[in-house]
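> Predicted structure and sequence below. I'll ask about it afterward.
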Amino acid sequence: MTVHPSLQPYVDAWTHSIEAISELVVPLAEGEWNRATPCPGWSVRDVVSHIIGIETEMLGDPRPIHTLPRDLRHVVDEFTRYMEVQVDVRRHHTAPEMTSELEYTVIRRARQLRNEKRDPSTLVRGPLGEQVTLELATRLRAFDVWIHEQDLRTALGVPGNLDSPGAHVVQDILLAGLPKVVAKEAGAPAGSAVVLDVHGPLEFMRTVRVDAEGRGSIDGTPSLGPAVTLAMDWETYVRLAAGRVRPHAVADRIKAEGDQDLADAILRSFAVTP
């Protein structure tokens, strides 16, 4: 029996990205596992450790009992503490240990997903122990592995897969967070509109509209006379919205027209991932 049709796109995206990650890291020399990634405080080894850890939790494996060091400056709240445990417990694992565990975890998870018979609305355990639907959990795993695939590609200098199945999942999730950025975080005035124009491997234009009550919504209809138009390439959009880079570092890749103060406020709040 195949998985439910609503889960299949996310399973396909996850599979594509996780296999790409394996292909990236299997040939690495020991020293290359220590390369810094765009994730604060995380090396290539740490990103792979995070992926292994979360996938084993999705399999129902118990979390390791582990006390974190006190000098990890990137661990700042309960969420980052939770995520760091699976990473720090593997910090001294060798390259063969990492690739072997990754391979075994991928085999187990692929089998689990292939044999998934539960309804997409079934509640399962999500990060930090909260209950989420199976569909959302599967969608978020597709999102996470693609984002981390790109982190690894950046660290290793091997660009690619910017238009893969996972990229489309990421596009939908990041865009869903844009109305809050514009209307709430940046405080765009009621009745205004902000246009996002993205080009490159994925091309799209979206308009965020702020209603009379200050609530934001997003659609694909062009706006006449928007307060702000932001144009950038897809890779820059992902890096900004996923919190991998600050606006000033990619200013030469962003074109902002209209109210510059509002544009700056939007860009300062652009990251929508934890």
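Noted; the coordinates are in hand.

> CA atoms for contacts and neighbours, from now on please.
Fine.

> Show the contacting residues for the closest residue to Glu101 other than its chain neighbours.
Distances taken as CA to CA, 6 or more residues apart in numbering put Ile52 closest to Glu101, at 7.5 Å, once the chain neighbours are dropped. The neighbours of Ile52, taking CA atoms under 8 Å, 6 or more residues apart in numbering as the test, are 101-102, 105.

> ranges for the helices of the protein?
8-25, 44-58, 78-88, 95-114, 134-156, 165-176, 178-180, 234-241, 260-268 (DSSP state H).

> Among those helices, which comes closest to Arg209?
Comparison of those against Arg209 by CA to CA identifies helix 178-180 as nearest, at 7.7 Å.

> quick one: buried residues of that closest one?
178-180 (16 or more other CA atoms under 10 Å).

> go on, stretch 10-28?
10-11, 13-18, 20-22, 25.

> Thr138 is in contact with Val132, correct?
No - counting by CA atoms under 8 Å, Val132 does not reach Thr138; the two are 10.0 Å apart.

> want to compare, so here's the second one:
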Amino acid sequence: MALVPHAAQAATGYPDPRPITGQQIIHDPTVARLKSGGYVAYSTGGIIGARLSKDGRQWDDAGNAFAEPPSWWYEYNDTADPWAPDLSYRDGTYWLYYAVSSWGSNHSAIGVATSKSGRPGTWTDHGKVFTSERTDTFNAIDPAIVRADGRLWMSFGSYWTGIRMVELDPSTGKAEAGATVHHLATRPDAPYAVEGPYIVKHGRHYYLFASHDACCSGVNSTYKIKVGRSTSVTGPYTDSTGTPLLEGGGDLVLEGHGRYIGTGGQSVFRDKGEDWLAYHYYDAEDDGTPKLGLNVLRWTKNGWPVAR
């Protein structure tokens, strides 16, 4: 991506997102550079809302991933409203994971669809990957895929004691039968406000990014992005002080500053040898409208990510 980090720094030391034009409104973005050229971003909103860009600067509305909601979505949401997609590529196929649920409930499901091009309107849905019920202590939303040592894993979770992980069958993209539900991160006190995990490999470590505190309240949102790392994809994850993420640890990567309120719903993507952080923020100069934030991630000598 021909992206140049925005040099201006806020007084707090957190960087502003790089300037973009066109359709900036987005929530919970997942971004990728397509094999065919250009970029796509999918998000919460619509039937998995889509944006396309030729250069990563000008973004255009591209409709939705699906023309119609798969019928099974209505089991979890009266309006078939999907949340927090995750886009990945492996074995010549794009995989789009997403969640369907309703606010304040862990009667939730994660689904998956595939496409050869990754473009909106080309997706075939394959149904449920993993589910949670009201009797569970976790919430099956906010999926994110990572490969580790030849195996495929999905992190997920929101409140309900935090971030979890299950192993997937690479052939189907769905949870292994009887898969162990690993526990990766939580907060010390209810409501355990951590969600939206995303894991990337850098060097010998796996890095777990997660959104802490509250989203979805416009300029009153308190979302912030934190990170911890582990030499094993299933943890334990700790921050730079050694505090476990299972005990509320996490180094701040990005939080609200200036007009950019409630930074979170993040994902990470590679482009031309660099890691980029994609997230939404609530624009204090536009009535708290959620918009796309993009910042390059640099890595310190000690191996910690820093947004630039």
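Cool, got the structure. For clarity, every value in this text was computed on a predicted model and none was experimentally measured.

> Quick TM-score on the pair, please.
Put the two chains on top of each other and the TM-score (TM-score structural alignment, normalised by the length of structure 1) is 0.30; 148 aligned residues with a CA RMSD of 6.6 Å.

> Please say which of Val132 and Thr138 of structure 1 ends up with more neighbours.
Using other CA atoms under 10 Å, the more surrounded residue of Val132 of structure 1 and Thr138 is Thr138, with 22 against 16.

> which one of the contacts of Ile52 of structure 1 sits closest to Thr229 of structure 1?
When those are compared for distance to Thr229 of structure 1 (CA to CA), Leu102 wins out at 42.4 Å.

> what sits against that closest one?
Contacts of Leu102 of structure 1 (CA under 8 Å, 6+ apart): 22, 48, 52.

> how deep is the second one tucked in, by neighbour count?
If you count neighbours by other CA under 10 Å, Val48 of structure 1 ends up with 25.

> so who does it touch?
98, 102.

> Over to the first one?
Ser22 of structure 1 is in contact with 99, 102-103, counting by CA under 8 Å, 6+ apart.

> these two touch, right, Asp271 of structure 2 and Tyr39?
No - assessed by CA under 8 Å, Asp271 of structure 2 is found out of contact with Tyr39, at 10.1 Å.

> quick one, which of those two is more surrounded?
Remark: of Asp271 of structure 2 and Tyr39, Tyr39 carries more neighbours, 21 against 14, as counted by other CA under 10 Å.

> Check the spacing between the nearest residue to that one once chain neighbours are set aside and Met154 of structure 2 real quick.
Excluding the flanking residues, the one nearest Tyr39 of structure 2 by CA to CA, 6+ apart is Arg33, at 4.4 Å. Applying CA to CA, to the nearest Å, the value for Arg33 of structure 2 to Met154 of structure 2 is 21 Å.

> which one of those two has more residues nearby?
Met154 (24 against 21).

> How about the more buried one: what's its closest non-neighbour residue?
Spatial nearest neighbour of Met154 of structure 2, excluding adjacent residues (CA to CA, 6+ apart): Ile145 at 4.6 Å.

> show me the contacts for the one you found.
86, 88, 152-155, 198-199.

> Three-state assignment for it, please.
Using DSSP: H, G, I helix; E, B strand; the rest coil, the structure places Ile145 of structure 2 in strand.

> what residues are up against Arg51 of structure 2?
By CA under 8 Å, 6+ apart, the neighbours of Arg51 of structure 2 are 23, 40-42, 59-63.

> no, scratch that, I was asking about His50 of structure 1
So His50 of structure 1 contacts 83-84, 86-87 (CA under 8 Å, 6+ apart).

> I'd like to know how far it sits from Val228 of structure 1.
37 Å.

> same thing with Glu84 of structure 1?
38 Å.

> And Tyr104 of structure 1, by the same measure?
According to CA to CA, Tyr104 of structure 1 stands 48 Å off from Val228 of structure 1.

> the more surrounded of these two?
Val228 (23 against 11).

> just checking, that one touches Glu257?
Yes - at 5.6 Å, Val228 of structure 1 and Glu257 qualify as touching, with contact defined as CA under 8 Å.

> Next, count neighbours for Glu84 of structure 1.
Applying other CA under 10 Å, we find 21 residues neighbouring Glu84 of structure 1.

> sorry, that was for Arg139 of structure 1
Residues near Arg139 of structure 1, counting by other CA under 10 Å, number 23.

> Tell me who's in contact with the residue nearest to Ala142 of structure 1 when sequence neighbours are not counted.
Spatially, and ignoring its direct neighbours in sequence, Ala142 of structure 1 is nearest to Trp14 (4.3 Å; CA to CA, 6+ apart). Contacts for Trp14 of structure 1 (CA under 8 Å, 6+ apart) come out as 141-143, 145-146, 166.
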